[in-house]
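Engineer: fold the following.
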Amino acid sequence: LTMPRRKDELPARIEPCLPTLVPSAPKGPQWVHEIKWDGYRLAVHINGQDVRAITRNGFDWTDRFPTIIEAAGKLRVKSAILDGEACVLNAQGISDFGLMQAAIARGRKPSDKVVLYAFDLLFLDGQDLRSQTLASRRMCLVEVLERTAHPGLVLSEEIEGSGEAVFRHACQLGLEGIVSKRKDLPYSSGRTTAWLKTKCVLRDDFVVIGYEPGVGGAVNKLRVARRDEDGVLHYAGGVGSGLSERLSKGLKARLDKIALAKPVIKGLREKGIIWTEPKVVVEVEYRGVTMADQRLRHPAFKGVREDK
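Structural biologist: Coordinates of the predicted model:
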């Protein structure tokens, strides 16, 4: 007799697998490579007619992604969890975090240009797939997506071959970088070396700890810090490039509500700075850090991370 497969319960949340940043793409046939999308990491949970979009930190943002929810709801599955990145492409066909932010801003009509680039399938029709290899999970994902075509749900293509060549081409095309994944390993929540990211330019999240006031009620420069794995804040300098007048005024109003008399990092002696509680996270693009004091080199503001 063939015993029926045990059905697993659909998890309420799965902590996402996070790639480790490396200076060069890995080599070897066990690696596959994908474009590094620049948007919001989402897990799309399907349980019958109930479809939800859960952010990297566990926030339910279902109402912000109607196009993705509609697409996922049309998949011919009973239950599933898709892992992917919600993105908006610019005129050059490159994912743009600024456009993504504008597309889902509160108070605006949700945009139909938001697309989920799905790169993994963690659960399908009562079966937890995380213990299976990436290659096996991807086969299931391709089959599920091919059952129902919808513009709001797209497969993030894998590229076989030389990681170095894939990375070089990605940079030539103006992309942020690539993510390389071991196709022979199971899904691992949290930071892992089974997934590696290689960036053409550096881009990370920083905590705002103050700002330098500008003219007309705007922000001239943000003061930011990097939070290490132990939760300790380390000063990273100022970020002014990329701040529009409209955006900086909104940021000032938000930061003024959490102003402090002294900086949260001891020993900072800068004058004319409005210090704040470390509650606002921003994404910053930069070209490296100074050796002496670990300040950001050529930083540019890319957006507020509302999901963090």
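Engineer: C-alpha only now, for contacts and for neighbours.
Structural biologist: Fine.
Engineer: measure residue 144 to residue 150 for me?
Structural biologist: 12 Å (C-alpha to C-alpha, to the nearest Å).
Engineer: ok, now residue 182?
Structural biologist: Counting by C-alpha to C-alpha - residue 182 and residue 150 are separated by 28 Å.
Engineer: next: residue 195.
Structural biologist: Distance of residue 195 to residue 150, computed by C-alpha to C-alpha: 28 Å.
Engineer: cool, and residue 73?
Structural biologist: From residue 73 over to residue 150 the distance is 10 Å, taken as C-alpha to C-alpha.
Engineer: pick out whichever of those two has more residues nearby.
Structural biologist: Higher neighbour count among residue 73 and residue 150: residue 73, with 20 against 17, using other C-alpha atoms under 10 Å.
Engineer: hmm, residue 51 and that one touching each other?
Structural biologist: Yes. Assessed by C-alpha atoms under 8 Å, residue 73 is found in contact with residue 51 at 6.3 Å.
Engineer: for the stretch 151-300 of the chain, which segments count as strands?
Structural biologist: With DSSP state E, counting those that start in this stretch as the criterion, the stretch 151-300 of the chain has strands at 153-155, 177-182, 190-199, 202-213, 219-227, 233-239, 259-260, 274-286, 300-304.
Engineer: so which of those comes closest to residue 96?
Structural biologist: strand 300-304 (9.4 Å; C-alpha to C-alpha).
Engineer: for that closest one, which helices and strands make contact with it?
Structural biologist: helix 97-103, strand 274-286 (3 or more C-alpha pairs under 8 Å, 6 or more residues apart in numbering; DSSP states H and E).
Engineer: now do 7 Å
Structural biologist: The helices and strands touching strand 300-304, judged by 3 or more C-alpha pairs under 7 Å, 6 or more residues apart in numbering; DSSP states H and E, are strand 274-286.
Engineer: now do the strand it packs on against strand 202-213, angle only.
Structural biologist: Interaxial angle of strand 274-286 relative to strand 202-213 (axes from the mean of the first three to the mean of the last three C-alpha atoms, to 10 degrees): 150 degrees.
Engineer: now do the buried residues in strand 274-286.
Structural biologist: The neighbour-count check on strand 274-286 (16 or more other C-alpha atoms under 10 Å) flags 274-278, 280-286 as buried.
Engineer: how about the helices in the stretch 51-200 of the chain?
Structural biologist: 66-73, 97-103, 134-147, 163-172 (DSSP state H, counting those that start in this stretch).
Engineer: name the stretch among the ones you listed that sits most buried.
Structural biologist: Mean neighbour count, computed with mean count of other C-alpha atoms under 10 Å, is highest for helix 66-73 among the helices of the stretch 51-200 of the chain, reaching a mean of 21.
Engineer: give me the contact list for that one.
Structural biologist: 49, 51-52, 112, 114-116, 150, 152-153 (C-alpha atoms under 7 Å, 6 or more residues apart in numbering).
Engineer: the structure of the following sequence is requested for comparison with the preceding one:
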Amino acid sequence: MQDVGVRGAGIRPMQPVPGRLPVGPEWSYEVDWSGIRLLADVEQGSLCLRTLEGDDVTARFPEFAPLADVVADGLFDGEAVLLDAGQPSSLALFDRLRRADPRKARTLARARPAIFMVYDVLRLYGVPLTARPLDERRATLGRLSLDEVGRIQVSPVYDDGPALLAGVREQGLPGVMARRRDTGYDAEAAGDWLRVVAPADTLPTSPTAVDVPGGPPAGPALSALPPSGPGPDHPPSGRGRRTRHGRDEEPPGLW
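Structural biologist: Below you'll find the model as predicted:
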């Protein structure tokens, strides 16, 4: 895997490792959205989307371009999600990724828009954030009002891992991501980010409702993770021009 994301600087994306669900106050939990992992790099009002392999897929997701209108400089980690009958669909994503023609991508985006679920911010207005703990980065992310952008959502964070795992199992979602609250963003830190598959052989007794992006609310969810402390200072959101980049390439793998 090559360094991707920061234009001219490079950063190795973290990847979750399979594991059992950890429990304790040092962990936070998110839904595994089963999408395609993207690093969204906004620089001088221009958005560039890259996969973990470093492939530029900006032209394939024109509906994410307004991110550069809200934050003029930032690096975000997240994943693109497409729904089929209310469930995340890998097949729909593959179909989108093989459409190299920007005009066709725009047509598909209007007919069946994807959602960019953001779960981390690694740089903001020139300030690198990777050394700061996850709680602080998430607090910074929450202050950016990204949910005001139509197809951009901040992935919700939950405190109760077992209840969330039961909830995603009930709704047919693949599983849960568990991340340590007090650690930085380090690709070498194995075990700080775990992917936990939802069990298929047992049914929950009191599942937590999970809101699927782009669909009707599923009901009350667990409380989101409160900020652990002040994040980095940053200026008001900039307004930048929107440009699209892209080249012909084979569709990258999911995650």
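Engineer: picking up where we left off before, possible to save the buried residues of strand 274-286 of the first structure as TSV with distance to residue 61 of the first structure?
Structural biologist: As requested, the buried residues of strand 274-286 of the first structure are exported to TSV (distance: C-alpha to C-alpha, whole Å):
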residue	distance to residue 61 of the first structure
274	32
275	30
276	27
277	25
278	23
280	18
281	18
282	19
283	19
284	23
285	25
286	29
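Engineer: nearest to residue 177 of the first structure among those residues?
Structural biologist: residue 285 (12.5 Å).
Engineer: surely that closest one and residue 205 touch.
Structural biologist: No. When contacts are counted by C-alpha atoms under 7 Å, residue 285 of the first structure is not listed as touching residue 205 (9.0 Å).
Engineer: which residues are in contact with the residue sitting nearest the centre point of the second structure?
Structural biologist: Centroid-nearest residue in the second structure, with C-alpha atoms, centre = their mean: residue 78, separated by 2.0 Å. Listed by C-alpha under 7 Å, 6+ apart, the contact partners of residue 78 of the second structure are 37-39, 116-120.
Engineer: return the subset of those lying in strands.
Structural biologist: 37-39, 116-120 (DSSP state E).
Engineer: who wins on neighbours among these?
Structural biologist: Busiest of these [other C-alpha under 10 Å] is residue 38, holding 30 neighbours.
Engineer: residue in the first structure matching that residue?
Structural biologist: Matched by TM-score structural alignment, residue 38 of the second structure corresponds to residue 42 in the first structure.
Engineer: same check, this time on residue 16 of the second structure
Structural biologist: Using TM-score structural alignment, residue 16 of the second structure pairs with residue 19 in the first structure.
Engineer: count the neighbours of that match for me.
Structural biologist: Residue 19 of the first structure: 18 surrounding residues under other C-alpha under 10 Å.
Engineer: and of the strands of the stretch 151-300 of the first structure, who's closest to residue 245 of the first structure?
Structural biologist: In terms of C-alpha to C-alpha, the element of those nearest to residue 245 of the first structure is strand 219-227, at 7.9 Å.
Engineer: the closest one aligns to what range in the second structure?
Structural biologist: Under TM-score structural alignment, there's no match for strand 219-227 of the first structure.
Engineer: what residues does that strand touch?
Structural biologist: For strand 219-227 of the first structure, using C-alpha under 7 Å, 6+ apart, the contacting residues are 206-214, 233-240, 248-249, 252.
Engineer: redo that, cut-off 6 Å
Structural biologist: With contacts defined as C-alpha atoms under 6 Å, 6 or more residues apart in numbering, strand 219-227 of the first structure is touched by 206-214, 233-240, 248, 252.
Engineer: apart from its chain neighbours, what residue comes closest to residue 80 of the second structure?
Structural biologist: In space, and not counting its chain neighbours, residue 80 of the second structure is closest to residue 116: 4.5 Å by C-alpha to C-alpha, 6 or more residues apart in numbering.
Engineer: hmm, the one you found is touching residue 152, no?
Structural biologist: Yes. Counting by C-alpha atoms under 6 Å, residue 116 of the second structure touches residue 152, with 4.9 Å between them.
Engineer: quick one, what contacts the residue nearest to residue 35 of the second structure when sequence neighbours are not counted?
Structural biologist: What sits nearest to residue 35 of the second structure in space, not counting adjacent residues and going by C-alpha to C-alpha, 6+ apart, is residue 81, at 4.7 Å. Listed by C-alpha under 6 Å, 6+ apart, the contact set of residue 81 of the second structure reads 35, 114-115.
Engineer: could you redo the last one with a cut-off of 8 Å?
Structural biologist: 33-36, 88-89, 93, 114-117 (C-alpha atoms under 8 Å, 6 or more residues apart in numbering).
Engineer: closest one to residue 159 of the second structure out of those, please.
Structural biologist: residue 33 (17.5 Å).
Engineer: state the distance from the closest one to residue 179 of the second structure.
Structural biologist: 15 Å.
Engineer: what about those two, which has more around it?
Structural biologist: Higher neighbour count among residue 33 of the second structure and residue 179: residue 33, with 25 against 22, using other C-alpha under 10 Å.
Engineer: one step back: please name the nearest non-neighbouring residue to the residue nearest to the centre of the second structure.
Structural biologist: Looking at residue 78 of the second structure with C-alpha to C-alpha, 6+ apart, the closest residue is residue 118, at 4.2 Å.
Engineer: now residue 135 of the second structure
Structural biologist: Per C-alpha to C-alpha, 6+ apart, closest to residue 135 of the second structure is residue 181, 5.2 Å.
Engineer: and that neighbour, what pairs with it in the first structure?
Structural biologist: That one, residue 181 of the second structure, aligns with residue 183 by TM-score structural alignment.
Engineer: show me what contacts its match?
Structural biologist: Residue 183 of the first structure touches 30-32, 133-135, counting by C-alpha under 8 Å, 6+ apart.
Engineer: what number of residues lie near residue 182 of the second structure?
Structural biologist: 15.
Engineer: repeat for the one 10 residues further on
Structural biologist: Counted with other C-alpha under 10 Å, residues neighbouring residue 192 of the second structure total 21.
Engineer: now swap in residue 209 of the first structure and tell me
Structural biologist: When neighbours are counted by other C-alpha under 10 Å, residue 209 of the first structure comes out with 27.
Engineer: what does it correspond to in the second structure?
Structural biologist: Counting by TM-score structural alignment, residue 209 of the first structure has no partner.
Engineer: mind checking how far residue 209 of the first structure is from residue 202 of the first structure?
Structural biologist: Distance, residue 209 of the first structure to residue 202 of the first structure, by C-alpha to C-alpha: 21 Å.
Engineer: thanks again, I'm all set now.
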